[in-house]
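**Q** Predicted model follows, preceded by the sequence.
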Amino acid sequence: MDTLHKWVQLRAIPHVKAGRALRFDLVALNRYIDEHTIGTID
């Protein structure tokens, strides 16, 4: 199983299931990434 499908199965990332297809809202994914990004130590 690839990482994206694993995250969907774990409900770790926002997604919508349309029949058998997965759909991702780009704005929601970008918001999720921004909220879960850990900054670097300079």
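**A** Looks like it arrived, so ask away.

**Q** C-alpha only now, for contacts and for neighbours.
**A** Will do.

**Q** Let me see the ranges of the strands in the protein.
**A** 16-18, 21-23 (DSSP state E).

**Q** who wins for proximity to residue 6 among those strands?
**A** strand 21-23 (12.4 Å; Cα to Cα).

**Q** For that closest one, which helices and strands make contact with it?
**A** Judged by 3 or more Cα pairs under 8 Å, 6 or more residues apart in numbering; DSSP states H and E, the packing partners of strand 21-23 are strand 16-18.

**Q** Below is an additional structure, to be compared with the one above:
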Amino acid sequence: MIQGTLDQSDQSFLDEEQIKDKYALLCVSYATSDLIVKTDCEEELW
């Protein structure tokens, strides 16, 4: 995520550090503002 805020309370895959680094699983997140997102970042996590 580049800009905006999400409620990610339903997700359990990402750790706190990844969330702090603005990674998000959009399939289990809810936008709480307008968002600008970068997609296809899965390889950056490993």
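**A** Ah, there it is. Small disclaimer: the values here were computed from a predicted structure and weren't measured.

**Q** What would you report as the TM-score here?
**A** The TM-score (TM-score structural alignment, normalised by the length of the first structure) is 0.26; 23 aligned residues with a Cα RMSD of 3.5 Å.

**Q** hang on, the earlier thing: let me have the strands of the first structure in JSON lines, extended by distance to residue 33 of the first structure.
**A** Below are those laid out as JSON lines (distance: least, Cα to Cα, whole Å):
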{"stretch": "strand 16-18", "distance to residue 33 of the first structure": "17"}
{"stretch": "strand 21-23", "distance to residue 33 of the first structure": "17"}
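
**Q** Rebuild the ones you listed as JSON lines, extending it with mean neighbour count.
**A** Compiled in JSON lines, the strands of the first structure are given as follows (neighbours: other Cα atoms under 10 Å):
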{"stretch": "strand 16-18", "mean neighbour count": "10"}
{"stretch": "strand 21-23", "mean neighbour count": "10"}
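
**Q** okay, now residue 16 of the second structure: neighbour count?
**A** 10 (other Cα atoms under 10 Å).

**Q** Skip ahead from the helix or strand where residue 18 of the second structure lies and say which helix or strand is next.
**A** Per DSSP states H and E, residue 18 of the second structure falls inside helix 16-20. Tracing the chain C-terminally past helix 16-20 of the second structure and defining elements by DSSP H and E, one meets strand 30-31 next.

**Q** Report all helices and strands that that next one contacts.
**A** strand 6-7.

**Q** Compute the first-to-last residue distance for stretch 20-30 of the second structure.
**A** With Cα to Cα, to the nearest Å as the measure, stretch 20-30 of the second structure spans 16 Å from end to end.

**Q** That's all I had, so thanks and see you.
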